[in-house]
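>>> how does the following fold in three dimensions:
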Amino acid sequence: MLFLYDFGIRVYYFLVLLASLKNKKARAWIEGRKNVFNRIFSLIDPSREHAWFHFASLGEFEQGRPVLEEFKAHYPGISIIITFFSPSGYQIRKDYDGADHVFYLPLDTRANAKKFIKLVNPAIAIFTKYEYWFHYFDELQANKIPLYIISGLFRPDQPFFKWYGSLHRNMLHKVSHFFVQNKESKNLLSGLGLNNVSVNGDTRFDRVVKNISEVTEVPIVRDFCSGSKVFIAGSTWPQDELLIASLTSKFPDWKFIIAPHEVDPAHIRSIEKFFPNSVKLSKQKVNTSEQVLIIDNIGMLSSLYQYADLAYIGGGFGVGIHNTQEAAGFGMPVIFGPNYKKFQEAKDLIVSGAFFPISTEDDLVDRMEYLQDEDVRIKLGAIAKDYVLSKAGATKIILEYLKEKRFASL
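As a prediction, the model looks like this:
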C-alpha cells in the first residue's frame, strides 16, 4: 500500500506540473515549492523552540487560526511556523504577522519529510481538520514529536473506514490526540481502537465570533448598500452565479453583492456577462445606482456580511458548500446548493429553519419570495446567530489540554 501511496504522490506532482503550463494556480503550486528547503534553512533559527501549524488552504487556516493565536499568546517564546498545501492559502497569508515563518509544504515523500522535520525540529505539530500525510506523520512519530488534529471531522465514506484503507488507518495511529467536531467522529475512531479523542466542536466558530466583534467598515460597500435590502453571494462558482442572475430582474428592489471563490480575470468577465448592470469593487468609484457589486479580490468576504440581509453560499453544486458560519454569525438566513451533507452546521440549521438548500432556479426564487418578509428574516437570522454563539469555545478546551499535557509526547 505504501508503494501505491508513493506512486500516487508522484503522479499527482506530474499532473500538477503539466497543468502549470496553462493554469496559474498550478504554476504557483510548483513555483512556490522551488528552493523551499533553502528558504527554511536560511530563515529558521535552530536555537529556538518551534510549533508547526499546517493548513491545507485558506479555509482551514481561518478554522485553525483561533488555536494558533491563543497558542502564541500562551507560549510567546515559541516560534510559529505555518505551512500550506494550496496556493490559495499561501498567497493570501504568506505575510501573516501571527507567524514567524510561512512556507509551502514540500511534497510528502520520505526524503522530504525527513529533511523538513530535521530542519524545523518542531516541539509540536498541529494539523487542522483534513490533511493526512503518511511520511510527515511517520517522521513526527519517529522523532517523538506530538501531533494533534484539531476540528477533525470523520465520515464512514472516508478511506480510513474502508477495507482498502490500511495505510490511512496507519496514519491515524500516529496522532497524539484528536479534537473532533462531533460524536460520530469519535465513534468512528473508537471503532478503530483509537480512544485518544475529545469532542470539542469546531474552532471556526471561535474565529467567527471574534470576527463579529472586531469587524471593520468597508466604506465603499457600505455606501453601495445604503438604504437597500442586500443579497450577498459568497464563494460562488459559475453554476451558482447563473442561478443568482435570474433574481436581479425578479427582485429589483434588492441589491446584490457577488464575491466569487475564484477572482481570475476570465471568471470576473463571465460574472459581468451574467450581471450586465454591475460594477466591480476595484473601480476607484462605485456607482451606487447599480444593482450588482462584484468583489474582484480575495480576503474581505467576512467583513461584507455585516451589510447583508440574506446570504447565498456557493459550492453546493460542486464538491461542497463553502463556509456558512460567517454569514450565520451576522444573523441572517442562508441559502445554498444540494451538496451540504458533509457540514454539520448546515444540517443543524436546516432543521432549525434558518438555512435553505436548493436544487433549481425555481427553488431559489421560492426561497427569495418567502424571505421577502423582514420579520421572517430577522427571526431566522436570530436562530442562526444564536447557533453560532452556542458553538463557540473549542479553542479554550484545546489550549487547556495542551497546557495540562505540555504537548504530551507520542
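
>>> going by C-alpha atoms from here, please, whenever you check contacts or count neighbours.
Fine.

>>> SS state for Ile124?
Three-state assignment for Ile124 (DSSP: H, G, I helix; E, B strand; the rest coil): strand.

>>> now the strands for this protein?
Taking DSSP state E as the test, the strands found in the chain are 50-55, 79-84, 101-104, 122-128, 147-152, 177-180, 197-199, 229-236, 254-260, 278-280, 292-294, 310-313, 334-336, 355-357.

>>> to compare against the first, here's another:
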Amino acid sequence: MLPKLIFQEISRLWKLYSKPAIKPGVVRVIYQLLIRILSPLIALAIIVDAYKRNGGWRFIKQRFGFAYTKPNKNADKVLWIHCASIGEVNAAAPLIEQLLNNTPDQALLVSTNTPTGYQYLKSRFADGVLHVYCPLDYPYAIKRLLNSFAISELWVMETEIWPNLFKIASQQRIVIKILNARLSHKTLQAPSWLKNQYRQSLSRVSRILARSDEEREHFISIGADAKKIEVLGNLKYANRPENSATANKIGQPYIVLASSHDPEEAEISKIWIALQRPELLVIAPRHSKRAKQIARQLGEQQISSVFYSQILARSKPLPTKNQVLIIDRMGQLLSLFSQAKLVIMGGSFVAKGGHNILEPASFARAIITGPDMSDFIDETSQLLTDNGLIQCQDYAQLEQQLKALIDNETARNELGKNAQESLKKQTQILPNYLQALGLQ
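I've put the predicted structure just below:
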C-alpha cells in the first residue's frame, strides 16, 4: 500500500513540476521525504484497514515496526518469506509445506500485509510458522524487524518491490529472491522515473524465479538483469489444497460463488433465484466482513439469506429453496470447493482481475468465470486450452451456462476432470523450485 501511495504522489508532483527527464537520485529523495510528510495519512489508513479487516492492535503495531516475537528454534538462521495477501500465501504454500516437513529445525518467518493473508496462513498452517505483519517501508520499522530476527534470506512472493526494504536488507547481507515472479499491467505501464526506481531495487535482488517466459521479458523491460532471471513456472500449480480441506456443515447440494465482490452477489443471486433451482446458492465473499452488507442488498431484492455462523451455532435451520447461504467466516473456501456441484469465480464479473481458479480445479470442480481474469491470465489460458474452464462475457452468458450445466452431470464432471488434469501436467514445477532454492 505504501509504495503505491507514495509513487502516486510523486507522479502527481512530477507531472506538475518536472522536466522531460528525472534522475533516479531525485526520485529516491522525494520518496524518502514523502514517507515522512504523509505519515499522518498513512497512519490513519493503517488504523482504518485494521478496523475493516479485524487486524487488531498487533496489525497496527507491527506495520510500524513494533511488537515482534522472536522464534524459539534455531534463531541464528531465520528464513523470511513475504506474502502480500491470500494469493501470495497460496503461491508459497508448497514451499512452506516442504520446509515444515523436510527441514523442521529451520526457523520460518512468514509476513503478510493484510489480516486476511494472516488468517488464510493460519488456516493452512496451524503450527510451525511464525507470522508477522510486514512493516511499512520506513527505514526505522524495517530495521526493527531485521534486528528482531537473524534473517539469512528473504523470499518475496510474486510482485512486491519495496525500495527501503530491499536496500536495507541488502546492506545487512540478506539474500533477496523474488519467487513466482510476475509484474502487473500497471507496473509495466509505469512512467520512466518509476521504472528507474524499480531498476535500482531489483539490482539488489540475487535471483528472480519467474513464472513464465513472458514474465521474464517483463522484468527485463523494467531493468532487471537477465542473468538473474530463471523461468520455473507458476508455483500455484504445485499447490494441493485438497489435502487440507475439511467437511462443511451444509449437508445439501449447492453451487458456490467464490471470492465475490459488490455487485456480483446481488446480480448472481437474482439469476439463481429466477432459475428456481432446488440447489442452494452459497456466497463466499472475498471479504467476509461484507456479509451483513450482502444480506441487506439481497433483502432489498426480497431474497432471504442465512449466515453460515448461524448454521454452525444452530440458531438457524439450513436454508430452504429460494434462500441464499452467506459465508461470514474466513477459511471456508477449500471445504466449499470440495463438495460444490459448480463454482462461479467472483472478482471476474467486475473489474477486479478475478481470483484463484486453480484451487477449485484441484478438486475437479466445474468452474465458470466472468470476462475479467486479468490477474490470472496464464492460469485462465491454460485451463481454457485444456477445456477445463468456461469463461462468460456477461451475466446473460452466465445464466445460459448455468442452465446448460447444472443438470448435466456428465458435462460438469468432464469440465472438472479436465481442470484437474491440467494441473497434474505441471509435475516438474515444485521440484524445479526446490532444486533452485537448495531444498532438494
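
>>> returning to that earlier point: pick the most deeply packed of the strands of structure 1.
Greatest average neighbour count among those goes to strand 334-336 (a mean of 27), per mean count of other C-alpha atoms under 10 Å.

>>> and that strand, which stretch of structure 2?
With TM-score structural alignment applied, strand 334-336 of structure 1 matches the range 367-369 in structure 2.

>>> could you measure from Ala99 of structure 1 over to Ile78 of structure 1?
Between Ala99 of structure 1 and Ile78 of structure 1 the distance, using C-alpha to C-alpha, to the nearest Å, works out to 10 Å.

>>> again with Phe85 of structure 1
23 Å.

>>> same deal with Ile383 of structure 1?
Ile383 of structure 1 is 40 Å from Ile78 of structure 1, by C-alpha to C-alpha.

>>> and the two? Which one has more around it.
Legend: neighbour count by other C-alpha atoms under 10 Å for Ile383 of structure 1 and Ile78, higher for Ile383 (21 against 17).

>>> leaving aside the residues adjacent along the chain, what's closest to the equivalent of the more buried one over in structure 2?
Under the alignment (TM-score structural alignment), Ile383 of structure 1 pairs with Asn418 of structure 2. Closest residue to Asn418 of structure 2 apart from its sequence neighbours, by C-alpha to C-alpha, 6 or more residues apart in numbering: Gly388 at 4.7 Å.

>>> how many neighbours does the one you found have?
27.

>>> counterpart of it in structure 1?
Mapped onto structure 1 by TM-score structural alignment, Gly388 of structure 2 lines up with Ala354.

>>> quick one on the thing from earlier: distance to Lys115 of structure 1 for the strands of structure 1 - can I get that in CSV?
CSV is the format used below for these (distance: least, C-alpha to C-alpha, whole Å):
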stretch, distance to Lys115 of structure 1
strand 50-55, 15
strand 79-84, 15
strand 101-104, 14
strand 122-128, 12
strand 147-152, 18
strand 177-180, 24
strand 197-199, 30
strand 229-236, 37
strand 254-260, 38
strand 278-280, 45
strand 292-294, 44
strand 310-313, 40
strand 334-336, 43
strand 355-357, 46
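
>>> could you name the stretch from those that's closest to Phe205 of structure 1?
strand 147-152 (10.4 Å; C-alpha to C-alpha).

>>> that closest one vs structure 2, average offset?
Compared with structure 2 after fitting, strand 147-152 of structure 1 deviates on average by 1.3 Å (mean C-alpha distance after the TM-score superposition for structure 1).

>>> which secondary structure elements does that strand contact?
Other elements packing on strand 147-152 of structure 1 under the criterion 3 or more C-alpha pairs under 8 Å, 6 or more residues apart in numbering; DSSP states H and E are helix 58-74, strand 122-128, strand 177-180.

>>> so which of those gets nearest Tyr370 of structure 1?
Nearest to Tyr370 of structure 1, of these and by C-alpha to C-alpha, is helix 58-74 at 30.9 Å.

>>> that closest one: how far from the chain's middle?
With C-alpha atoms, centre = their mean, to the nearest Å as the basis, helix 58-74 of structure 1 stands 12 Å off its chain's centre.
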